[in-house]
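Peer 1: Just need the structure, nothing else, for what follows:
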Amino acid sequence: LPYAAEQSTQVIALPDSQKDGYSPVFRNKISEKSLFSNFHPKIQTAYDIFNYSLEQYRDNDCLAYRKQSLDEETNQLEFDEYYTYLKTYEVDKLRSQIGSGILYLINNTNDNSDLARIDVNNFIVTLFFPSCYQWVLVDLACQAYSIVNTALYSTLGSESSAYILDVTKSPIIFLEKSKIKKILELKNEKSINSLKILISIDDLNMDLDYDLFNECYNSGVLLYDFKTLIKIGKENLLSHIPPNRNSTYTISFTSGTTGVPKGVVLTHVNAIAAFTSNRCVIHNPESNYKKLKYINILPLAHILSRNHITFEFSMGSTIYFPHNPNNPKTFFEDIKIVKPSHIIFVPRICTRLEMGLKSKLTSSKLLNGLVNYKMNKLREEEYDSTKISHFFYDNLLFNKIKKQFGFDNLKMMIVGGAPTPKQTLEYLSAVFGCGFIQGYGMTESHSAICQTVFNYGKTFGTNGVIGPSCEIRLRDVVELDYSWEKNRSGEILVRGPLIFKGYFGKEENFGFDDEGWFGTGDIGTLDENSNVLIVDRIKSFFKLSQGEYIAIEKVEAVYINNNTIINQLCIYGDSNESYLVGLIGLDADYLSKILNVSDKALESLSKESVIGKLNKVDIRTKILKQIEGNVKGMGLQGFEKIKNIYLDVEPFSVDNKMLTPTLKIKRHEVQKAFKEKIGELYKEGKLAIDSKL
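Peer 2: So this is what the prediction gives:
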């Protein structure tokens, strides 16, 4: 493995599988007879994957981090300028010590008659801290001792966090020191009596942190730090309690745009099926595993990130973590130190890189000509980035650009979370000389439904072909004019071993039809090469007065991906009106330029004053003209373009209930909150920016 691209990109329709209202059932040809559920007979669980890594790469650098220390004069954290490494065998020891420590504390807590008893054979560990090497260690410890885990994250908000802690009855939380008081407040306010133990990943001092220890004790909670937990585990070491295929691996809570978070129950069957699908399709960017360097900047609370960490273990990669995972603006500082061979980005980072590069390179005919040469060469070579190098041009320009970003050794970028424009991938592939992988999945599928093949032209710029661990069919959505017979499109239904079995606390078949198909809620099409292309969410369509349907998330993505000044965007369409209006949250970095004031003058203005100045007609007209100019040629129809806008600074947040914890727009809440503003925009009519719009 992996299979050759010519093999893994062939999709077949199963004979006699089409029925009214649906497409045929499609599978990857390599799993035509039977869907793949495991990589190797000896690898049945996520636990087995790390054991395989331990056997193959025992002395390899496995996890890497930058050590921190407290500057006594400034009382600020300082970080080493280099990385410290944990070898695979050291990670193995630590997972045993952490897992043993968890079980010891749970059992020891039960010896205290003042505390409610915990079922030591059935409890859930909660992780509430950002992506770092300790997160991976705790996850591995849970795998080694068949402990189920779940995650909270900083954007969840108190209501959702309290709900998750309540339904899971989690007795133990791993968290940052700075979050301890917040969790104690939550426990006391919401009467979360199941919570008994807090583990700080940051070091604690009994003297300096006496008040914190005392506050925990008074709340009926025992407080330890990570180092103490490891010491306890080392002194009370237990043999592993390996999971089986059907054991629950994790419960990943997803927050939809309505209702409480849903806990997706994922088993080791799902984890291994997703891993197997990746191993069959993804080609290593480096032939020598010692050169494989991956830096994880995605939140480990999301299943795509965890899925990929497992994949990295199997390849023997060294996995690096940013020194300050809470601050994305510092990530490139770490990337420049690591010089990774491959990395995962979200589309927003890719489009910002593209626009930043274009702003500097297009002003020079020479430099712009060199980029165009590379892009034409990339197309000629069918998007194989290994065939576009040019000794003179690379030394003159492209190697210097790569060095500025820390991409000296970059061979592959993986993009996940949402579709990325093909032209963005082309541009970055040409400038950085790297290949791309883009896919489609969801938490319920352990993130791996389909993906493109690295350096293979037939899948480039799409969401890729169906992986070998699932099958899909499309359901006609006639009311939105999507059907297999008419335009090879419809709602994507998916089935197979990588699909979850149900939501935590709900009946087993919730969300599935009678034949076991799970409805994704996503509208997709299949192109002539059977690549999946995502159109939008079913529930995200608007119908305008002239009868046109608007795939609103697709339209929003076009505007956001092509306009760096847009930080947030919610587009609205009224069925009694013939055009769209937009509520825009501007990037704060551009405010002084937009208002033509100095940064100092901007700081002296209240937020209300800034918003008032932004919404003067001349400013709004200027901004609308700018953003419309940037989406010209991006494929939007006239009725898909915004005709009037309201400008704000971060109008939507988790706190005001207009964003989900995963930062998706809650349209119903936005429409309620901005009902008056939307009405004013329609009353005002279209802004006169171009007579052709």
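Peer 1: contacts, neighbours, all on C-alpha from now
Peer 2: Will do.
Peer 1: List the contacts of the residue nearest to V91 when sequence neighbours are not counted.
Peer 2: Nearest non-adjacent residue to V91, counting by CA to CA, 6 or more residues apart in numbering: L137, 7.1 Å away. L137 is in contact with 91, 94-95, 98, counting by CA atoms under 8 Å, 6 or more residues apart in numbering.
Peer 1: ditto for P171
Peer 2: Residues in contact with P171 (CA under 8 Å, 6+ apart) are 118, 123-125, 194-197.
Peer 1: for T351, same thing?
Peer 2: By CA under 8 Å, 6+ apart, the residues touching T351 are 424, 561-562.
Peer 1: to compare against the first, here's another:
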Amino acid sequence: MPTSLRDHLPFNDFAPLTTDVTDAAIRRLFEEQLPLSHQLIGKAQPVPNSKKAGFSPVYRNSNTPHAIYNTINSGIHTFYDMWNNSVKLWPNKRCLGQRVFNDGTKQFSNDFTWKTFSEINAIKTDVGSGFRHVIENNPYRMPKHDTLSQYVISIYSGNRPEWVITDIACTSYDLGTTCLYDVLGKDSSMYILNLTESPVVACAADKVEQIIQTKRDNPEALELLITIICFDSLKVLPPRLLEEAKKQKITLYDFDQIIEIGKRNRIPEIPPTPDSIFTISFTLGTTGKHPKGVSLIHSNFVALISFCLSHIQRPPNSTNYCFLPLAHLFERITTTFCLAGGVPVGFPSRHELEYDVGLYKRGVRDPLYDLIADLKVLKPTFLTSVPRMFSKIEGHIKNYIASMPEARKAKFESAISRRIQLQAQYDGATGEDPETQQYIDEIRSLVGFDNMHTCMTGGAPIAGESIINLKAALGTGFAQVYGSTEVTSTPCAANPYEKEPGTSGPIGMFGELKLRDIPEMAYRTENVDAKGYISGEVMLRGPLVFSGYYKNEEETRKSIDDEGWFLTGDVGKLNVNTGRIYIVDRVKNVFKLAQGEYIAPDRLEGNFIGSNPEIAQLYIHGDSLQTYLVAIVGLNPEAIPKWLEDNYQIKTTSEEEILKIFERRDVRAKLCKLFNDRVVEQYGIQGFEKIYNIHCEFNPLTVERQVITPTFKMKRPMCAQFFKSDTDRMYQEGKILDAKAKL
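Peer 2: Predicted coordinates:
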């Protein structure tokens, strides 16, 4: 692997986008000049003479084909610089907020309580000083601590202001961070803590006992873990945990205590360098092996935030809702971008309550349930989520409209069709139309999108038709982004009002892209299809590419070639006329049926969920020895009772009774046919992409079953293993799609 990616740039070195570092120039840059117009940055073009055998030409953004940028301004090189710039520009602007829970009424407030950028900055200094003090003046400190080149703080919590304050404090005191995940279990937590030699875990109250037990069970491996900082008051913990922490040589503080320690023991800030570790993001993995730690340095984050500031609009009075887990890089990047751009960030309500928002009124909480409850209060401008969640929103909207009287339903359907027509006229067409606005406003209010300006989705492909429907029904921009943890999340982003949605846009000004042939899948980059696309594995290079897997040189060499190109493992289609990339699926996810047809399941699942409100979850399975697909269907508990009543005159909301009914072959066959008919009509899928047998459950895909990640990504090998008895039974039963349903 090269020591520097700069050695391989064909034109010139990484460069800052702007060089005037005066306060006035930077204020103009952030408040007037950015983002750039999509007319300038909306395409990519090939670099002359860059084509090599087995690869496509190298593509760069058409606005800057002879340069790759690494920062928004020559005076900003670390997130520490970014944060200080925000405090200078917007000291009195809202920064972080949340709804307050009333212990007496057992309800949340109907508004968000906020702290300003200057208030958060003061707390950050106290927290950073407190962290440093309790590490360096710890009664359990060991000589080994002195040998660490940089302390790594582990964060173990759901999204909350303390999470982000900890992150900012660490960047201000040259402390790296990493995250622990519930889904990974104790073994992986131990592995991460041991590998990073983390001296501190900052966590929610419900994680404290688990961390203490993990050290108790692994005293030698975790001997450097000497402090737990609880985001909640220690008063909520059982007194025995304080004694148990001492037995395991752990000092235990709550967040308020750390702030007070920092106030009394103020330490000058320790600015990081561009090469300092910002975070080590551990990929969740799907095979049961230890996760890999993606080491991202400050220069990676600065390049990515600069990309976001250059490409994403920030309307006045914008607000972001921090929904996806911050432990996942996609949400963390969105949050840091918002903080760098002066956009307030609201956090989810954390208390375990049921909300009556007209969705899933049952015992098992669906993530959509809590999402809409908070959105209706915050009414944010930005929302970042994954395709599966947006597919659920799409299904909910369709179910809402389908339940209307015919005359009213026709008006809504007509309004959405009109918006689709208007938005398809040209790139950037918002489709504003006074005659249909009242219907769009009602749908927006239904899901808390009253002020929504832009939604962003990534992590898996989403069908272009779903974007078209959501964009029109909700009257909002909808940008699909592309990237991975190894390239600091998202080097590509589509125009939120793309004429023909479905792409992830062109490569931005902060990297370059090419495709690699995949001969075994018949993808060759010299073959241009009728629509102007070439296909292959996506490869990326530039200042966004990670520095390597943490303490894992072998895996790093497998992922980055001798010229500094990161092999993403994603199958992509690139339009040779626009340079926009269209992600098909993961190379490892694409599978082949017995007759030789390739299936891209992620996109297909999105098609089925988006067009069928009766589906809340879906896992499509294909056996290489079989010629057809089967599926695990998570039924929507609101929509399916109505379907049973309409088709079989059965009135019940009992999940047990419903599942008993779906043991009948004729009932499953009728529903399966409906699913396929809708998808064929809306998306035009081919015969081998149809689902020929289904197994029905309620909420089959859960983190607890270890078949999805906390960000709702499918863990396909684990799904195949978990549902093996069900898929085997469906193949043994055979195709039911063509079975005649009995009324």
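Peer 1: And the TM-score between these chains?
Peer 2: The TM-score (TM-score structural alignment, normalised by the length of the first structure) is 0.90; 672 aligned residues with a CA RMSD of 2.7 Å.
Peer 1: returning to that earlier point: check the gap between the residue nearest to V91 of the first structure and Q7 of the first structure for me.
Peer 2: 36 Å (CA to CA, to the nearest Å).
Peer 1: Just give the nearest non-adjacent residue to the residue nearest to the spatial centre of the second structure, would you?
Peer 2: Closest residue to the average C-alpha location of the second structure: F330 at 4.2 Å, with CA atoms, centre = their mean. Of all residues not flanking F330 of the second structure in the chain, S489 sits nearest, at 5.8 Å (CA to CA, 6+ apart).
Peer 1: Name the helix or strand for that neighbour, please.
Peer 2: S489 of the second structure is part of no helix or strand, with elements assigned from DSSP states H and E.
Peer 1: Which of the contacts of L137 of the first structure fall in strands?
Peer 2: Residues of these located in strands (DSSP state E): none.
Peer 1: ok, so of these, who is nearest S385 of the first structure?
Peer 2: Within the contacts of L137 of the first structure, proximity to S385 of the first structure (CA to CA) peaks at V91, which comes in at 34.8 Å.
Peer 1: Number of residues surrounding that closest one?
Peer 2: A count of nearby residues for V91 of the first structure, using other CA atoms under 10 Å, gives 22.
Peer 1: The one 5 residues further on too?
Peer 2: For S96 of the first structure, the neighbour count with other CA under 10 Å is 25.
Peer 1: doesn't H240 make contact with it?
Peer 2: Yes. Contact criterion CA atoms under 8 Å: S96 of the first structure and H240 qualify, at 7.2 Å.
Peer 1: Spit out the residues that contact those two alike.
Peer 2: Listed as contacting both S96 of the first structure and H240 by CA under 8 Å, 6+ apart are A144.
Peer 1: Okay, and which of the contacts of L137 of the first structure map to helices?
Peer 2: 91, 94-95, 98 (DSSP state H).
Peer 1: between the residues you listed, which has the most around it?
Peer 2: Most surrounded of those: other CA under 10 Å gives I98, at 29 neighbours.
Peer 1: how about that one, what does it touch?
Peer 2: I98 of the first structure touches 137-138, 141, 229-230, 233, counting by CA under 8 Å, 6+ apart.
Peer 1: mind running it again at 6 Å?
Peer 2: 141, 230, 233 (CA atoms under 6 Å, 6 or more residues apart in numbering).
Peer 1: same deal with N121 of the first structure?
Peer 2: Counted by CA under 6 Å, 6+ apart, N121 of the first structure has zero contacts.
Peer 1: let's see 10 Å
Peer 2: Applying CA atoms under 10 Å, 6 or more residues apart in numbering to N121 of the first structure gives the contacts 103, 146-147.
Peer 1: closest to V535 of the first structure among these?
Peer 2: The nearest member of those to V535 of the first structure, counting by CA to CA, is I147 at 38.4 Å.
Peer 1: what residue of the second structure matches up with the closest one?
Peer 2: Using TM-score structural alignment, the equivalent of I147 of the first structure in the second structure is L175.
Peer 1: residues contacting the residue nearest to F330 of the second structure?
Peer 2: 300-301, 304, 328-334, 458-459, 481-483, 544-545.
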